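# starting from these lines, generate the structure:
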Amino acid sequence: MKCEAMVKKRSFLRLPTSHFRFRALNFRQFSGLLIPPIVTALVIAIQWAGVLQLFGWAAFDQFMRLRPLEPMDPRIVVVTVDEPDIRNVGQWPIPDAVLADLVTIIDQQQPVAIGLDIYRDLPVQPGHQQLLEVYQTVPNLIGVEKVVSDGSTATIAPPPELKEKGRVGSIDLVLDADGRIRRGLLSLQPEDNQTVLSLGAKLALMYLYQHGITPTVTDNGNVQLGEGLFIRFSGNDGGYVRADAGGYQVLLNYRGPQENFQTISMTDVLEGRSDPDLFSDRIVLIGPIAHSLNDLFFTPYSGTLTRQGDRMAGVVIHANLTSQIISAALDGRPQFQVWSHGMELFWILIWSGIGTALGWTYRLGWGALLSLVVGGGSLTLELQVAFLEGWWIPLVPPIIAFTTSGIAIAGYIANWEHQERQMVMTLFGRHVTPQIAEMIWQSRDELIARGQLTGQKMIATVLFADLKGFSTIAETMAADALMCWLNEYMNGMADIVLDHNGIVDKLIGDAVMAVFGVPIPRTSSEEIAQDAIAAVSCAVAMGEKLKLLNSQWQLEGKPTVSMRVGIATGEVVTGSLGSSQRMDYTTLGDSVNIAARLESYDKSFGDGVCRILINQQTHEQVSYQCLTEYIGSIHLKGRTQPINVYQINNP
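Okay, the predicted model is just below:
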């Protein structure tokens, strides 16, 4: 009778529990931790070069558009001058008489202040004398001037009569490089060193004065108004890089577009179609919104970089600044604040580290992509919430650091994993099945250290097989015929070893060395028994294969042979052996020597195509499945102590 040839195969998809332990950091893994500071430094350098400024502004604008619109400010009314108003008047500039009538009607309701956002440096007849009288009789009327000349517009003087009384505000606006207005001026200082308040600040201070609030300057040079602290803009706040910070600038916290303010047309006011208390105790701004007058500007509400939407009239921008000042002082409405450069640096480093951690965890693939998307979305949501609370924290630099670090660490890991896979596959690829090779790869952290597979002790079963009378056959056959004949034998035997989940350790001449139970240690008695049974079953199958080959060779007129097999179960040491130029995985130990001695023991002993001798430990594992015969306690060559030897009854 023969040993059962069918052995239950292992599950190669089941990884050892220890695979899920935290991986100890080797040098290459540790060097991956340098990625966050390196990426952070690169991002900071790119940001400082101004490359990210436009994208930072675009993120600011998007946050502004996504923010829920606030309710109208009931303290401000805007009297608009649109195309129908100009047609009704019949000319532009509007005659002084019309402006005088308009201001007079508004003043009758006793507003706190009236801001006339229309240039009047020169008379526009008819009615100039009437307007001069209004200048004298309406003490809360504020005129405008343009203090700073730019590439398209020169300075424009205010009405002299209002200038003498100190009732003038500047309507200069600060445009960013993309043509949008995100900053407002509280004051500026022209060449004559006389500070000029902006129109919005002038009107707001008049309103706050009625509530007993006057400005004070803090120790660090900022302005305190009631509950509001107005932090002076510096050239590198938020997403800005080396911006012009001239004058007293603040980041504009828009209340909203024109729809967020109560408006009425000039014609409706002149023709008495306004509520009788519309202007009472309020700030009134008068200004053009007609497209033909081109007093329109791009703001964060004007769409994206590639799709520009409606522009905002200058008078509405001044209304926003006025509302911002009053709301901060009386209501505690948040002003935009920014982090220090140190905090921004730390923030970028943190997100670079998060990207590195996610890239380390999920590597390349859909998991990595999903983690980057979720992480980027979480960051955006966090900063949107912060924006609602008045904090402008740059989005683009941490997003770039987060994404770059994730991709960099994933690529870095993929590179050293490729190197490790190459090493593992070089050592095992020729000797094991693809399934075992993949299992070895999955458990590589338990095997690989310092660029090689370290030696480790384990219980395994070793098989040695050799042809009987090969030397005589080699003498009688031509070299090419011998090589072809031997390759047929070796290919058949190697395939059988792999089919039984063993590894081919060596092919030396006509000898085959195979090992069962390596390189992943077998820890349970059931697994060790499976390895021994697999080895004996493999030997039986090798004998059956040799019978088939002999039949084929006999028909082809080639020599026929028999084989000897020695099998030993016991402790072995496995690992990579060799030099940096050539390295192989091998198995060493007393059990290897026993298996080799069993194969070569008494070459005249035994008959049949395949003689199989096993040691005591193998016999203990397979005796319940195989018929064995006790040969005796034998002194094997090179050993001082005898061992019990058994033969597998294999017809």
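# C-alpha from now on. contacts and neighbour counts both.
Will do.
# which helix or strand contains residue 580?
Here residue 580 is covered by no helix or strand, with elements defined by DSSP states H and E.
# now residue 398
Taking DSSP H and E as the definition, residue 398 sits inside helix 396-428.
# after that helix comes which helix or strand?
Remark: after helix 396-428, the chain's next helix or strand is helix 434-442, criterion DSSP H and E.
# second input sequence below; structure requested for side-by-side comparison:
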Amino acid sequence: MKLPAPLVNFGAFCKRNHQQLVAGLITFSVSLGVLVLRDNGTFKQIELLSYDNLMRSQLNEPSDQRIVIVEISEADIQRFRWPFSDRLFAKLINQIASAKPAVIGIDKYLDLPVLDGRSELVEATKNAGNVVNATFLATVKGRSNVEPAKDLEQISRYGYVNLSTDKGAVVRRSAIVGDSGSFAFEITQLYLQKLHNKQQLVFNPDAIQFTAGKQIIPRMTANYGAYRKEDDSGYQVMIRYRGKPRSFQHISASDVIDGKFAPEQFRDRAVLIGITAESLKDSFATPVTADEEVMYGVEIHANIVSQLISATLDDRKFIQVWSNDLENLWIAIWAIIGGGLATFIPNAFRNVGLLATLAIGLTVGSYIAFAQALWLPIFPSLLGLISANVLVMSYQLAIQQSERKVLMGLFSRHVSKELVDIIWSNREKFMEEGRITGQEVYVTVLFTDMRNFSTAAEAQAPGETLNWLNNYLGTIANEVLAHGGMVDKYIGDAVMAVFGVPIPHANEVERTRDAQSAVDAALAIARKLAEMNDVWVAQGLPPVTTGIGINSGTVIAGSLGSAERLEYSVLGDAVNIAARLESFNKEVDGGPHHILISEDTHQRLNNNFKTEFVGKYALKGKKQETGIYRVLDIQKKANPVVSSASSETT
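Just a heads-up that it's a prediction; the model follows:
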């Protein structure tokens, strides 16, 4: 049944581009695998750690002078004891309020009276008129809300101080609004109301969005950046930390109570009162803290307040991410780049260099993007890039090893190691479907054959004969390889060698060099065998005579045989003529070295060898006559070329 033309064409396309299609399939599988693993949250922790590194790299902003922290340190609680009395908090509020700050935020639950001075605390709060108190929203079973104090609820604002934590109790995000406003949200709103009444955080109920100045505040979803299936209750945002711990101005509670401060330190500022005493355990790990370092809760709230105020007044960007679809496309593109790099640049060293350059570029680009408050999926992108590249490169190397095995099996026994390396570097010219395709090439073919093998073999034991023959054939092969030829095959005690393959020589200079190399090799073989004859005769063995025939011409070169047993060889009339010339030594005098060459080879010697015209003969199986020359020696001095019709030495 004949297949439709489109299917035939498609099959041919797949056959031609098999490796590229497999590489594409590997790349697709890698990108899909990375995306599936990311969607399952496999990379969450390592992505969040890379996020922390990105955040630490951007801590080059100046301190926000609009915010001041009044800290309750270990020294303060040792002096005044803990918990501070209501009277002490009242004094703190009165002292700060006297400097006319924009807002006073107290990061301490004041829901229950402590010791004495409750009426003074209420009075101080009322007089200040800009106090934000702390509440707590229970999100875990077994815990209770901390509600605003009834006596303070009507005279102050309040906001919850809950902080969202990731694994390891790391604070990277915060819900600025839940059922009510957060502590930082309420401080920000009161600050903006006091100093910038027309620039407050605005809620759009239709879009369910808050805006800060010109920006929409990006709200975290369940799948946001590295987060997967995360609790996204409330209006959560990524905290863009301004600096490391103590990057805001700190004034001790003792100094405030004692009046040791300048009013300018608080005027028109957001003042946050909070704990920095390690023993009270109000501290957290953050992206900008390292090792055992921590940041206290009041500092985290100060960073959130600074983020909201700066976004509204200075257009400082919130940390944003792309949509999931766009992030997936970004990751897939990098996997495609990695796989494509390995596919189209198979050189391992160049590939590794470009891969390293791309990986560094991706990393640096991600840092630059984060400086603009854009959090890119750096780890999955790097994983896709490197994994696709490594797997495709491994596949390419496996294919190369398979091809090299085929090539080495075809050539390693026939050509020199140097030529094998050249063949490998040009493998694409040779290989197709695991075999070397036939190609028409111009070569010089050399045949040798021992004349009296039977006589020599009779004088030796069978084992000795094999060693002797291997020595004989090895001598011929070594000279062929030394002169740049290829040993095509051994036929009993005969050897067939070819010059000009497997790398085709297209220009005349190379073809001439091949012919001269073949004649050089023939003379070298004759001299070596003459030396060996002396040894064999001394051992009581009969001397051997070896006939050599050389011809130049066009042949078909390629691999022959089945897939299990391939041999590289050449076929054509030029091969037959060389074989006939070798055999013709039995009928005519081949000279002292028994070397006969054809007219085609003789024309390429350029007077570099002493030759003698034998005559024109119709060789066995041929109707057309062939001009034949015997080779005498290497020409010491260049002599004029004598007519080929002459029988004189040239």
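# ok so, going back, what does the helix holding residue 398 of the first structure correspond to over in the second structure?
Aligned using TM-score structural alignment, helix 396-428 of the first structure spans residues 379-411 in the second structure.
# once aligned to the first structure, how far is that stretch on average?
Taking mean Cα distance after the TM-score superposition for the first structure, the mean distance separating stretch 379-411 of the second structure from the aligned residues in the first structure is 1.1 Å.
# distance from the chain centre to the helix holding residue 398 of the first structure, please.
For helix 396-428 of the first structure, the separation from the chain centroid amounts to 13 Å (computed by Cα atoms, centre = their mean, to the nearest Å).
# go on, stretch 200-215 of the second structure?
Computed by Cα atoms, centre = their mean, the chain-centroid distance of stretch 200-215 of the second structure equals 43 Å.
# now the end-to-end length of that stretch.
12 Å (Cα to Cα, to the nearest Å).
# could I get the buried residue list for it?
Within stretch 200-215 of the second structure, the residues that count as buried by 16 or more other Cα atoms under 10 Å are 200-201, 210-213.
# ditto for stretch 121-133 of the second structure
In stretch 121-133 of the second structure, counting by 16+ other Cα under 10 Å, buried: 121-125, 128-133.
# can those residues go into TSV with extra columns for secondary structure?
Output for those, formatted as TSV (DSSP: H, G, I helix; E, B strand; the rest coil):
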residue	secondary structure
121	helix
122	helix
123	helix
124	helix
125	helix
128	helix
129	coil
130	coil
131	strand
132	strand
133	strand
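# from those, pick the one nearest residue 322 of the second structure.
Set against residue 322 of the second structure, the nearest of these by Cα to Cα is residue 132 (35.0 Å).
# still on that earlier bit, so can I have CSV of the buried residues of stretch 121-133 of the second structure showing distance to residue 430 of the second structure?
Output for those, formatted as CSV (distance: Cα to Cα, whole Å):
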residue, distance to residue 430 of the second structure
121, 93
122, 94
123, 96
124, 93
125, 90
128, 90
129, 89
130, 85
131, 84
132, 81
133, 82
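# grab the nearest non-local neighbour of the aligned residue in the first structure for residue 187 of the second structure.
Aligning on TM-score structural alignment places residue 187 of the second structure opposite residue 203 in the first structure. Nearest-residue entry for residue 203 of the first structure: residue 113, 6.2 Å, with adjacent residues in sequence omitted and distances by Cα to Cα, 6 or more residues apart in numbering.
# immediately after the strand or helix carrying the match of residue 187 of the second structure, which helix or strand?
Under the criterion of DSSP H and E, residue 203 of the first structure resides in helix 199-209. Moving toward the C-terminus from helix 199-209 of the first structure, the next helix or strand (DSSP H and E) is strand 216-217.
# any chance you could list what contacts that next one?
For strand 216-217 of the first structure, the external contacting residues (Cα atoms under 8 Å, 6 or more residues apart in numbering) are 223-225.
# next step: those residues restricted to strands.
Taking DSSP state E as the definition of strands, those contribute 223-225.
# among those residues, which one sits closest to residue 308 of the first structure?
Distance to residue 308 of the first structure across these (Cα to Cα) is lowest for residue 223, with 34.6 Å.
# now for the residue mapped onto that closest one from the second structure: which residues touch it?
For residue 223 of the first structure, the aligned position in the second structure is occupied by residue 210, per TM-score structural alignment. Contacts here follow Cα under 8 Å, 6+ apart; on that basis residue 210 of the second structure touches 201-204, 216-217.
# re the thing from before, packing partners of the helix holding residue 398 of the first structure?
For helix 396-428 of the first structure, the contact count by 3 or more Cα pairs under 8 Å, 6 or more residues apart in numbering; DSSP states H and E identifies helix 27-32, helix 35-48, helix 53-66, helix 341-362, helix 366-388, helix 434-442, strand 583-588 as packing neighbours.
# now these as CSV including distance to residue 403 of the first structure?
Output for those, formatted as CSV (distance: least, Cα to Cα, whole Å):
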stretch, distance to residue 403 of the first structure
helix 27-32, 15
helix 35-48, 10
helix 53-66, 16
helix 341-362, 6
helix 366-388, 7
helix 434-442, 27
strand 583-588, 39
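# JSON lines for the ones you listed, including mean neighbour count and distance to residue 76 of the first structure?
Listed next are these as JSON lines, based on neighbours: other Cα atoms under 10 Å; distance: least, Cα to Cα, whole Å:
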{"stretch": "helix 27-32", "mean neighbour count": "13", "distance to residue 76 of the first structure": "58"}
{"stretch": "helix 35-48", "mean neighbour count": "19", "distance to residue 76 of the first structure": "39"}
{"stretch": "helix 53-66", "mean neighbour count": "19", "distance to residue 76 of the first structure": "21"}
{"stretch": "helix 341-362", "mean neighbour count": "21", "distance to residue 76 of the first structure": "37"}
{"stretch": "helix 366-388", "mean neighbour count": "16", "distance to residue 76 of the first structure": "23"}
{"stretch": "helix 434-442", "mean neighbour count": "19", "distance to residue 76 of the first structure": "70"}
{"stretch": "strand 583-588", "mean neighbour count": "19", "distance to residue 76 of the first structure": "84"}
